[in-house]
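Undergrad: heads up, no residue letters with this:
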């Protein structure tokens, strides 16, 4: 007896699709307003797969944060305001139509309501501040500017900032970073 061909699910791709959808939804709507059903529906999968791959909504949020953290950890240390500005401009502009970097910044400031997750967020943000180098307070001011730019670009779609290119952002960011970090 012939067994009909069943569509085989690529587990790694399904997991990545869930992460991509969740990262976007958590960044745009926050943890509390995002449901696992919304994530599964947008990813085109059964909601039970979230439990299978991530154990829970919290586990999925933690995985999204972990991916955002790895993006930060992979970023080379920049020494001068010009280098920092160039890297931030690249991260904040991203390829056309690709808002993953902006979503990563937004995700890092969204509260989950879970103290362990929020501790992880704080740790990631502190690590990013330390990576910027120099005085920690000044580095966190630069980070606050980057987060503010992310909010205005992605969450509020404020023009002309929302459509600014990497080239548009580089020099003004360099001026801001130079003023903040000296």
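TA: That came in fine, so what should we check first? Only a predicted model underlies this, so the values are computations on that prediction, with no experimental measurement involved.
Undergrad: C-alpha only now, for contacts and for neighbours.
TA: Noted.
Undergrad: mind checking how far the residue nearest to residue 85 when sequence neighbours are not counted is from residue 146?
TA: For residue 85, ignoring the flanking residues on the chain, the nearest one in space by C-alpha to C-alpha, 6 or more residues apart in numbering is residue 174 at 4.8 Å. Relative to residue 146, residue 174 is positioned 12 Å away (C-alpha to C-alpha, to the nearest Å).
Undergrad: could I get the buried residue list for the helix or strand hosting residue 52?
TA: For residue 52, the host element (DSSP states H and E) is helix 48-54. Across helix 48-54, burial judged by 16 or more other C-alpha atoms under 10 Å covers 49-50, 54.
Undergrad: still on that earlier bit, report the secondary structure state of the residue nearest to residue 85.
TA: Assigned with DSSP: H, G, I helix; E, B strand; the rest coil, residue 174 falls in the helix class.
Undergrad: the residue nearest in space to the middle of the chain is in what secondary structure piece?
TA: Centroid-nearest residue in the chain, with C-alpha atoms, centre = their mean: residue 104, separated by 0.6 Å. Assigned by DSSP H and E, residue 104 belongs to helix 100-109.
Undergrad: what is that helix packed up against?
TA: helix 11-29, helix 57-74, helix 81-93, helix 115-132, helix 136-150 (3 or more C-alpha pairs under 8 Å, 6 or more residues apart in numbering; DSSP states H and E).
Undergrad: neighbouring contacts of the third one?
TA: With contact meaning C-alpha atoms under 8 Å, 6 or more residues apart in numbering, helix 81-93 is reached by 78, 101-102, 132, 146, 149-150, 164-167, 169-171, 173-174, 177-178, 181.
Undergrad: then this one, side by side with the first:
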């Protein structure tokens, strides 16, 4: 006698973990740590809320994993920056991977605080590293590698990202291509090559 019952589906742990991580990155970036619950994230991912504890040891662990994933995404982009494409690269990071009219969730997430000192230290290390890469790109263009000016450029990118998140028009719906020229002007003003 054969059974017509379907065998239970095996859970794909890697896929489930990625679904949770993607949902957490979106939620934490848009709503912030305090306003996001593990139930929100599990519902967004379409999985059982208990799996957050299994894969991430709770909300703080999931926030840290989301933060690290965003850092890795931005670090990869920063690591591949052609000194001649700094304005384009910054504009692309502001707009985000999807190219839609929403702000970059990776940039928004690094601005969110969990109230956890370790997560905040990770964020500060990343921001310092990114500013150093911008200073190095300026040096390769013949300018002085001034870390203060690089941090001001980074602050500009973060400010644009935050204003896009508030839906301020026309900034909120502009494209990476449209952002490139103004960012290039800021970059030129900050990192003018020394005159002979």
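TA: Okay, I see it. No experiment lies behind these values; they were computed from the predicted model shown.
Undergrad: counterpart of the residue nearest to the centre of structure 1 over in structure 2?
TA: In structure 2, the residue matched to residue 104 of structure 1 (TM-score structural alignment) is residue 106.
Undergrad: just tell me the aligned range of the helix holding residue 52 of structure 1 in structure 2.
TA: Under the criterion TM-score structural alignment, helix 48-54 of structure 1 matches residues 50-56.
Undergrad: that stretch against structure 1, how far on average?
TA: Compared with structure 1 after fitting, stretch 50-56 of structure 2 deviates on average by 0.6 Å (mean C-alpha distance after the TM-score superposition for structure 1).
Undergrad: which residues touch that stretch?
TA: In contact with stretch 50-56 of structure 2 (C-alpha under 8 Å, 6+ apart) are residues 17, 20, 38, 42, 58-59, 62, 65.
Undergrad: if you set the cut-off to 10 Å instead, what comes out?
TA: The contact list for stretch 50-56 of structure 2, computed with C-alpha atoms under 10 Å, 6 or more residues apart in numbering, reads 13-14, 16-17, 20-21, 38-39, 41-42, 57-59, 61-65.
Undergrad: do stretch 135-144 of structure 1 as well
TA: Contacts of stretch 135-144 of structure 1 (C-alpha under 10 Å, 6+ apart): 84-85, 88, 105, 125-126, 128-133, 145-150, 173, 176-182.
Undergrad: what's it aligned against in structure 2?
TA: Counting by TM-score structural alignment, stretch 135-144 of structure 1 corresponds to residues 146-155.
Undergrad: what about that stretch, distance to the chain center?
TA: 18 Å (C-alpha atoms, centre = their mean, to the nearest Å).
Undergrad: now it: buried residues?
TA: 146-147, 149-151, 153-154.
Undergrad: how about stretch 51-70 of structure 1?
TA: Those buried within stretch 51-70 of structure 1 under the rule 16+ other C-alpha under 10 Å are 54, 57-58, 60-65, 68-69.
Undergrad: nearest to residue 159 of structure 1 among those?
TA: residue 68 (25.7 Å; C-alpha to C-alpha).
Undergrad: residue in structure 2 matching the closest one?
TA: Match for residue 68 of structure 1 (TM-score structural alignment): residue 70.
Undergrad: and the closest residue to its match other than its chain neighbours, what does it touch?
TA: Using C-alpha to C-alpha, 6+ apart and skipping the chain neighbours, the partner closest in space to residue 70 of structure 2 is residue 106 (4.7 Å). Counting by C-alpha under 10 Å, 6+ apart, residue 106 of structure 2 makes contact with 25-26, 29, 66-74, 93-94, 96-97.
Undergrad: and residue 106 of structure 2, how close does it get to residue 86 of structure 2?
TA: As judged by C-alpha to C-alpha, residue 106 of structure 2 and residue 86 of structure 2 stand 18 Å apart.
Undergrad: cool, and residue 164 of structure 2?
TA: 20 Å.
Undergrad: okay, the two: which has more neighbours?
TA: residue 164 (22 against 19; other C-alpha atoms under 10 Å).
Undergrad: my guess is the more buried one meets residue 179, correct?
TA: No. Residue 164 of structure 2 is beyond contact range of residue 179, at 11.7 Å (criterion: C-alpha atoms under 10 Å).
Undergrad: and for those two, which residues touch both?
TA: Taking C-alpha under 10 Å, 6+ apart as the contact rule, residue 164 of structure 2 and residue 179 both touch 94-95, 171.
Undergrad: closest to residue 122 of structure 2 among those?
TA: residue 94 (20.2 Å).
Undergrad: burial count for the closest one?
TA: 27.
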